[in-house]
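S.K.: Provided below for reference: sequence and predicted model.
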Amino acid sequence: MSRLLWQPSPERVRGSNMYRFMEKVNQAHGTRFQGYDDLYRWSVDHIPDFWARVWDFTGIRSSAPYTEVVDDPLKMPGAKWFSGARLNFAENLLRHRDDHTALVFCSEGERHRLLTYAQLYAGVAKTAAALKALGIAPGDRVAGFMPNMPEAVIAMLAAASLGAVWSSCSPDFGAKSVLDRFGQSSPKVLFAADGYFFKGKAIDSLPRIREVCGALSGLEKVVIVPYTRPDPEIGTLEKAVLFSDFQDPDARTIDFVQLPFDHPLYIMYSSGTTGPPKSFVQGAGGVLIQQLKEQVLHTGLTRDDTIFYFTTCGWMMWNWLTSALATGATVALYDGSPFHPGPGVLWRYAEKEGFTVFGTSAGYLAALRDSGFCPGDSHNLSPLKTLLSTGSPLSPDGFDFVYGKIKADLQLASISGGTDINSCFVLGNPMGPVYAGEIQCRGLGVRVAAYDEQGRAVVNRSGELVCEAAIPSMPLYFWNDPDGEKYRQAYFGRFPGVWTHGDFIQINDNGGVVIFGRSDATLNPGGVRIGTAEIYRQVETLDEVEDALVVGQNWKNDVRVILFVKPAPGHELTDALKEKIRAVIRANASPRHVPAKIVAAPDIPYTLNMKKVELAVKKILDGKDPGNRDALKNPESLDFFMGLEDLIEHR
């Protein structure tokens, strides 16, 4: 049985948005639900009724009502949602236009800006008017190559107000990685900052912007936001204009273009580690209602909250975070390293602004723990009520760190979903308990199951994460996939008519979920399926290990498990440490989890969105091409693995 770490008080449960929503359902449908399990079962058994209730509860604004919630929730892909409705995504996020703080912005240099909802609306109005004057119309593409700053939010909302399709990359992406993405969608306008800050240095983006713009066909305007310097030199950058000169100073109002529920809003991109990034086209209404469900019900956001997520514009959590504007909450943005000038930088920000919701990655929490920094000892975090973690599975040790060193009385919501759906499959439940190493629940209205290899749903056993019914934020289609074949093969090839996500999970009989890692990186020694996260959870408990990567190598008609270890500073991978690692894994996982080989590595490869790259290393060890190195944050790290002749040649 998992260890109970936190239980909401009865007062907190009754005061939650989730509880109020459950009462609304009871009143409207004559039900008598008392807790989350009953509500969840109803939500996936009565999908049209559930999403209609979400529409009303979150106050979605539309100029024309919907005539049908969904034509067939079992039709995947291709379910048609909220037919007849006409709305605008940006209008829903800008429904508040008062002096309440909308955006807070901080960077490493402690630069600090506040924008009220009135000021945000005014900035979007000026930018939208300029885009309209340029001829931007529904369906045109507008892109951002920006730090996580207010101008990125303004540009996205301005594009969405006109029905244009937005996509963005983080400024630390190399020119080829940017072109791998924007080169597919051919934006007409590119918003970019002159640079960004990282570890105390100002990084110049203009040379990469020049390279990107020179290769993008159909680009009509490049809008440069001065950030690292007050007056960047853009004279040699063709079609470039400064942001302040681009905006229409006389614009006061926004004419929000009213569009169908499934009008394209975003083009999101996969990591691209196995080839060119897949381009997911997502609808405005689907993203809106799905993300509002998660923020209002599962996260509990209200106008009194200040929500922060440590993210860049190249990660879906940026898109998720910006949707919180629709709740009227204050959204906190940050640009820079989370460890410069020290590990307390984000927690000073949290204390100063009174964060009530703090979002980050499991990797950040592990690094914070390893640094020895204890936020709860040095900062007043009394307003903090929820901590969100995603990006990779959070180990039980990570749960213990949050409750022991950050704050004992908060909801730790480990969440997991995907860029492809721009939302979550499994996430937090403000009415329920938190157990070590376990995600609290499956998302309302999301029919998640774990399938064994025969396609049978299993409980208390590991299996493939599948979704048995459509949700509104599933991609409309892939860009440049006219017959939909790439889309179908990506998600519906293994179990026809059922979304197969690619994660290896276990759904417990208490409704909680454990994620073991990507199923395509699942280890199969002796035919037994093992999730990589099961091994990481044990290795992460050792102070002598800074990072690790585990892969399964094809070996003598079987698979052997190889663990690569990056020792912590001051430590070496000695025989004694290897034996300690084996003993910890054997005792706390099982003998079959013990690696056949443990090898010291100077660095662990990560994607640009900071996810471990197991498949590329596995390919190398199996004698294959590792794939697209430009999708990695540290591509040079692969050189070490390619030099392991003994492992590669003697398979």
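M.R.: Received the coordinates, thanks. On a predicted model such as this, the values are computed, not experimentally measured, just so you know.
S.K.: C-alpha from now on. contacts and neighbour counts both.
M.R.: Fine.
S.K.: I'd guessed residue 443 sits against residue 416; true?
M.R.: No. Here residue 443 lies out of contact with residue 416, judged by Cα atoms under 8 Å, at a distance of 10.0 Å.
S.K.: for the helix or strand that residue 417 is a member of, which positions count as buried?
M.R.: Secondary structure from DSSP states H and E places residue 417 in strand 416-418. By 16 or more other Cα atoms under 10 Å, the buried positions in strand 416-418 come out as 416-417.
S.K.: again with stretch 472-486
M.R.: Buried residues in stretch 472-486 (16+ other Cα under 10 Å): 472-479, 486.
S.K.: Can you lay out those as CSV showing distance to residue 605?
M.R.: What follows is the buried residues of stretch 472-486, written out as CSV (distance: Cα to Cα, whole Å):
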residue, distance to residue 605
472, 34
473, 30
474, 29
475, 28
476, 32
477, 30
478, 27
479, 28
486, 27
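S.K.: Make CSV out of those and add distance to residue 460 and secondary structure.
M.R.: Listed next are those as CSV, based on distance: Cα to Cα, whole Å; DSSP: H, G, I helix; E, B strand; the rest coil:
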residue, distance to residue 460, secondary structure
472, 28, coil
473, 28, coil
474, 27, coil
475, 30, coil
476, 33, coil
477, 34, strand
478, 34, strand
479, 38, coil
486, 33, helix
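S.K.: How is residue 319 assigned, secondary-structure-wise?
M.R.: Under DSSP: H, G, I helix; E, B strand; the rest coil, the three-state class of residue 319 is helix.
S.K.: before we go on, here's another structure to hold up against the first:
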Amino acid sequence: MNNLLWSPSEKQVSEANITAFIRFVNEKYGKNFNSYSELYDWSITDIPDFWATMWEFCGIRFSKPYFQVVDNLDNMLEAKWFAGAKLNFAKNLLRYRDDQTALIFKSEALEPVRITYTQLYDRVARLARSLRDMGIKTGDRVAGFMPNMIETVIAMLATTSIGAIWSSCSPDFGIKGVLDRFGQIGPRVLFTANGYYYNGKAHDSLTRIPGVLKDISSIQKVVVVPYTEEKPNISHVPNSVYFDNFISKESGLEIEFEQLPFDHPLYIMYSSGTTGIPKCIMHSAGGTLMQHLKELLLHTNLKREDKMFYFTTCGWMMWNWLVSSLAVGATILLFDGSPFYPDSGTLFKLAQDEKITVFGTSAKYLAAVEKNGIKPGREYDLSNLRAFLSTGSPLSIESFEFVYKDIKKDLRLSSISGGTDIISCFALGNPIGSVYAGELQCRGLGMKVEAFDLNGKHVFNQKGELVCTAPFPSQPIGFWDDPDQKKYKSAYFDVYDNVWHHGDYIEINDKTGGVVIYGRSDATLNPGGVRIGTAEIYRQVETLPEVLDSLVVGQEWDNDVRVVLYVKLAESVELTDELMKKIKTVIRVNTTPRHVPAKIVSIKDIPYTISGKKVELAVRNLIHGQPVLNKDALANPEALEYYKDIPELQN
């Protein structure tokens, strides 16, 4: 078992939302649960009762009650949730109308902007009126090519209040990346800012918009938010209007929340698109709402008085997850810019200045902070911080230990893991449980997550495929333009019959209930037929001061697979025989001889997706002479050039 790093105090346990939920379940069903494991077992055994209790505990706002929690529970593809219910997603997020701060927006270049829940409601009402006036109706698509700013949240809420479908991507996408996404779904309105800030520079967004409009004829209106300039020139953008000129001038408007079925489409999200055109994943209003409230209230322990921050762009599902915090009435911090500008402590300074209580980021960011020698706990006042979340890729044991050594000792560190596919998590935090180095604290309530071995059998304490063997409300309602569900079925149900196959490689600890993620199973290495997760190698290599970053792929060679390790080295460091020996030794000593790479190659850059994930599959395709179909999904597509025709891999 890994090191115990933190346990909640009696006070923290007694005041946790999940403790109140356990009491609620005990009273309602005559149970005597005292632990998370008992609650979890019940949640995956009595699935309808669990979700019915969540509905009640979360105070879901609805106009018509459901008559059945779930039917077809034995069929993951056919299960239908909360039949008969009518509700509106935006109404549930706008349940508070008072003077508490709802949103704080901080960018690299500007002072923080704040709006209250009352002001948020008013602006959503006015924008919804304008959208209705131009004929936007239930089922229409509205797209956001926006930074993570207040107007983006307002646009999403106005869109979904009508029952139209919101879809967004990050403004750093190139034209092809935008067309690959929005071009498939035919939006009628496009919201964009004139630009965004990154690394001390203003970057223009408007130059790309005419090219987007040329190829997406469905867009009737482009609503431009002036951001990096006070009055940007929009004359070259057809059918464009400034946000302030588009939003209704009427005051005191009440929002007409369209009442819709539980499984009405809410969001269209996109797969990373690194191996082909992105899949357009449709998520339901009810499923998203229920799952997010469960995760925010019970797993994150979010309360009305909290200040919640997640470092994300609007193209990552963590943005959607973060914004759902409005339903809890918390204050949300939005950030646009580089987390390393003007220095590596930027986000921790934000935590100090705004008294953030729940701080979320990526594993990549944490590793970089440690590499840069920052000691946030010494350099900033983080006395308000009580929970720290990490996702995007596996968080190493060293990063776990770094958080407790150099950020804060009395802190619940919840590494969480799920995906765009489910717009939520399979494994995440447990406010009444302990934190062990390298482990996600628990499997999510109501999520029947298992690790399957090569024979498709559930195993504990050994590596296996992450699967989910029972339906859950935030399964996609399908893919866009996939009427027979062929693409949807092949994405998740081709490997096992009636079992969701997620494509992650995990281990479930039967003693702690924790989960270890080893990375994508489709990037799993198989030298000599032994399965190895790439995260196991990254964890060792990236402890070395000489190595800034790394990438591991399997190269087919001599009727087997050999492990190839690419290393991006620190400035003025060369890949000598001595350094190669050091790298191999640290891997061999801390893992197994099978993990030791057959080839180590010095490389100038490591390719990442825009949401911060290493791009192993594209590199694997390149070295096998296969095409990389969608470079626009990458944050740094030029990095792929370094991987072509490398002499060391020819022998």
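M.R.: Thanks, I have the structure now. All figures in this text were calculated on a predicted structure; none of them were measured in a lab.
S.K.: just checking, what packs against the longest helix along the second structure?
M.R.: Counting residues, the longest helix found in the second structure (DSSP state H) is helix 117-133. Under the contact definition 3 or more Cα pairs under 8 Å, 6 or more residues apart in numbering; DSSP states H and E, helix 117-133 of the second structure sits against strand 101-107, helix 150-162.
S.K.: most packed of these?
M.R.: helix 150-162 (a mean of 24; mean count of other Cα atoms under 10 Å).
S.K.: and after that helix, which helix or strand comes next?
M.R.: strand 165-169.
S.K.: Surely residue 465 of the first structure is in contact with residue 503?
M.R.: Yes. Residue 465 of the first structure is within contact range of residue 503, at 5.4 Å (criterion: Cα under 8 Å).
S.K.: Between these two, which is the more surrounded one?
M.R.: residue 465 (25 against 22; other Cα atoms under 10 Å).
S.K.: thinking again about what came up before, mean shift of the longest helix of the second structure relative to the first structure?
M.R.: By mean Cα distance after the TM-score superposition for the first structure, the fitted helix 117-133 of the second structure averages 0.4 Å away from its aligned residues in the first structure.
S.K.: Which positions in that helix come out as buried?
M.R.: 117-131.
S.K.: shared neighbours, residue 443 and residue 416 of the first structure?
M.R.: Counting by Cα atoms under 8 Å, 6 or more residues apart in numbering, the shared contacts of residue 443 of the first structure and residue 416 are 424-427.
S.K.: Secondary structure class of residue 223 of the first structure, three-state.
M.R.: Secondary structure assignment for residue 223 of the first structure (three-state DSSP): strand.
S.K.: For it, which residues are in contact?
M.R.: By Cα under 8 Å, 6+ apart, the contact list for residue 223 of the first structure reads 189-192, 240-243, 246.
S.K.: of these, closest to residue 345 of the first structure?
M.R.: Checking those against residue 345 of the first structure by Cα to Cα gives residue 192 as the nearest, at 25.5 Å.
S.K.: all helices for the stretch 551-651 of the second structure, in order.
M.R.: With helices called from DSSP state H, counting those that start in this stretch, the stretch 551-651 of the second structure shows them at 577-590, 616-623.
S.K.: so the last one aligns onto which residues of the first structure?
M.R.: Across the first structure, the stretch matching helix 616-623 of the second structure (TM-score structural alignment) is residues 614-621.
S.K.: And the matching stretch, what's buried?
M.R.: Here stretch 614-621 of the first structure shows 614-621 as buried, counting by 16+ other Cα under 10 Å.
S.K.: where's that stretch relative to the chain centroid, distance-wise?
M.R.: From the chain centre to the centre of stretch 614-621 of the first structure is a distance of 24 Å (Cα atoms, centre = their mean, to the nearest Å).
S.K.: Mean deviation, it versus the second structure?
M.R.: Averaged out, stretch 614-621 of the first structure is 1.2 Å away (mean Cα distance after the TM-score superposition for the first structure).
S.K.: Give me the contacts around that stretch.
M.R.: Counting by Cα under 8 Å, 6+ apart, 273-274, 520-521, 549-553, 625-627, 638, 641-642, 647-648 sit against stretch 614-621 of the first structure.
S.K.: rerun that using 6 Å as the cut-off
M.R.: Stretch 614-621 of the first structure is touched from outside by 551, 626, 648, with contacts defined as Cα atoms under 6 Å, 6 or more residues apart in numbering.
S.K.: and if you look at stretch 570-584 of the second structure?
M.R.: Defining contact as Cα under 6 Å, 6+ apart, one finds that stretch 570-584 of the second structure is touched by 546-548, 596.
S.K.: I'd like to know which of those is nearest to residue 294 of the second structure.
M.R.: residue 548 (37.4 Å).
S.K.: what about the strands in the stretch 401-550 of the second structure?
M.R.: 412-415, 417-419, 424-428, 435-436, 442-443, 449-452, 464-468, 478-479, 500-508, 515-520, 547-557 (DSSP state E, counting those that start in this stretch).
S.K.: Next: the stretch 201-350 of the first structure.
M.R.: Under DSSP E, counting those that start in this stretch, the stretch 201-350 of the first structure gives strands at 201-204, 221-225, 240-242, 259-260, 264-269, 279-283, 306-309, 330-335.
S.K.: which one of those strands lies closest to residue 101 of the first structure?
M.R.: Across the strands of the stretch 201-350 of the first structure, closest to residue 101 of the first structure is strand 330-335 (Cα to Cα), at 5.7 Å.
S.K.: rewinding a little: present the helices and strands packed on helix 117-133 of the second structure as JSON lines; the columns should include distance to residue 455 of the second structure.
M.R.: Below are these laid out as JSON lines (distance: least, Cα to Cα, whole Å):
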{"stretch": "strand 101-107", "distance to residue 455 of the second structure": "49"}
{"stretch": "helix 150-162", "distance to residue 455 of the second structure": "44"}
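S.K.: For residue 333 of the second structure, give its distance to residue 231 of the second structure.
M.R.: Distance, residue 333 of the second structure to residue 231 of the second structure, using Cα to Cα, to the nearest Å: 25 Å.
S.K.: now the contacts of residue 223 of the first structure: which count as buried?
M.R.: 189-192, 240-243, 246.
S.K.: Report the mean distance between the helix or strand containing residue 370 of the second structure and its aligned residues in the first structure.
M.R.: Secondary structure assigned from DSSP H and E places residue 370 of the second structure in helix 363-371. Its aligned residues in the first structure lie a mean 0.4 Å from helix 363-371 of the second structure after superposition (mean Cα distance after the TM-score superposition for the first structure).
S.K.: can you pull the buried residues of that helix?
M.R.: For helix 363-371 of the second structure, by 16+ other Cα under 10 Å, it's 363-370.
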